[in-house]
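Q: With the input below, show me the fold.
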Amino acid sequence: MDGSALRSFCLSLPGAFEDFPFGPDFSVFKVRAGAGPARMFALSDLAAEPLTVSLKCEPVLARQLRAVHPEITGAWHLNKTHWNGVRLDGALADSMVRDMIEDSYDLVVERLPRQDREALGWRRLAEEGR
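A: Predicted coordinates for the structure are as follows:
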């Protein structure tokens, strides 16, 4: 997965948008529905070599993924209990990366108020077979 594919996939998720709170080189993908604050689910310098993305992850799964895949580590400058840094150098299948992005998105959206989840038309993406 390259930077363009990463951006396209993140922006394909309901309510997702790209923001640049850390400067013009660092994309932060957030979700917002309603008037509440936007919540981030993915962060990446899309032009970096190697390309990496930081993704939210359930803590037990985060530890399991890191133990099995050397491309997955604790995310730099984020709470390593809840965020993984994923190196996108081709060692991980794109389908796995997409699944991790969807999981990150789901973890963020499930904590939004019910009316915001409904406005997004959200159901766990993994359950939809997306």
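Q: make it CA atoms for all contacts and neighbour counts henceforth
A: OK.
Q: From residue 120, how far off is residue 59?
A: According to Cα to Cα, to the nearest Å, residue 59 stands 25 Å off from residue 120.
Q: which of these two has more neighbours?
A: residue 120 (18 against 14; other Cα atoms under 10 Å).
Q: quick one: the more buried one and residue 29, what's the gap?
A: Distance from residue 120 to residue 29, by Cα to Cα: 16 Å.
Q: Next: residue 126.
A: Where residue 29 is concerned, residue 126 sits at a distance of 19 Å (Cα to Cα).
Q: Just confirm residue 105 contacts residue 41, I think it does.
A: Yes: with contact defined as Cα atoms under 8 Å, residue 105 reaches residue 41; the gap is 5.3 Å.
Q: Following up with a second sequence; could you model it the same way so I can compare the two?
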Amino acid sequence: MNREQLFYLVRNQFGIEPDYPWPKFPENAVLRHANNRKWFGLVSRIPGEKLGLTREGPVEIINLKVRPELVGSLRQQAGIFPAWHMNKEHWITVTLEGPLSDEQIVELVNDSYALTR
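A: From the prediction side, this is the model:
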């Protein structure tokens, strides 16, 4: 899944457009509820080494809220990392470029949306 596919999903499923709150970081997009303004996702492009990856170049990620009791087991899956720049007890970082399937990413996005409602 790439960022455009993710934004298409969020637009069609929740009626939400990405928000770009930081002029200094124009690629960072926040996904937030229209009514309470709470975030349920942060989409960014970061250097792979920030996640401990050995590959060169940037990686497309999304930070998602999850139930604290699931954080440990989720982080054992390839493509899921401790949250980058977020509370690591409640948030995870997921690489959008795989190895998770689109369906797995959609499920995590849906859960994050529900948890922040």
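Q: Neighbour count for residue 126 and residue 29 of the first structure, which is higher?
A: Each of residue 126 of the first structure and residue 29 has its neighbours counted (other Cα under 10 Å); residue 29 has more, 21 against 11.
Q: Just the element for the more buried one, please.
A: Using DSSP states H and E, residue 29 of the first structure sits within strand 27-31.
Q: Residue 82 of the second structure reaches residue 76, doesn't it?
A: No: judged on Cα under 8 Å, residue 82 of the second structure makes no contact with residue 76 at a distance of 9.9 Å.
Q: Among those two, which residue is more densely surrounded?
A: Legend: neighbour count by other Cα under 10 Å for residue 82 of the second structure and residue 76, higher for residue 82 (21 against 11).
Q: So what's the residue count around the nearest residue to that one once chain neighbours are set aside?
A: Leaving out its chain neighbours, the residue that sits closest to residue 82 of the second structure by Cα to Cα, 6 or more residues apart in numbering is residue 92, at 5.2 Å. By the criterion of other Cα under 10 Å, residue 92 of the second structure has 26 neighbours.
Q: likewise residue 33 of the first structure?
A: Residue 33 of the first structure has 20 neighbouring residues, counting by other Cα under 10 Å.
Q: Now do the SS call for it.
A: Assigned by DSSP: H, G, I helix; E, B strand; the rest coil, the conformation of residue 33 of the first structure is coil.
Q: From residue 92 of the first structure, how far out is it?
A: 31 Å.
Q: Check residue 56 of the first structure too.
A: In terms of Cα to Cα, residue 56 of the first structure sits 17 Å off from residue 92 of the first structure.
Q: next one: residue 43 of the first structure
A: 18 Å.
Q: Likewise for residue 102 of the first structure?
A: 15 Å.
Q: ditto for residue 78 of the first structure
A: For residue 78 of the first structure, the distance to residue 92 of the first structure - Cα to Cα - is 22 Å.
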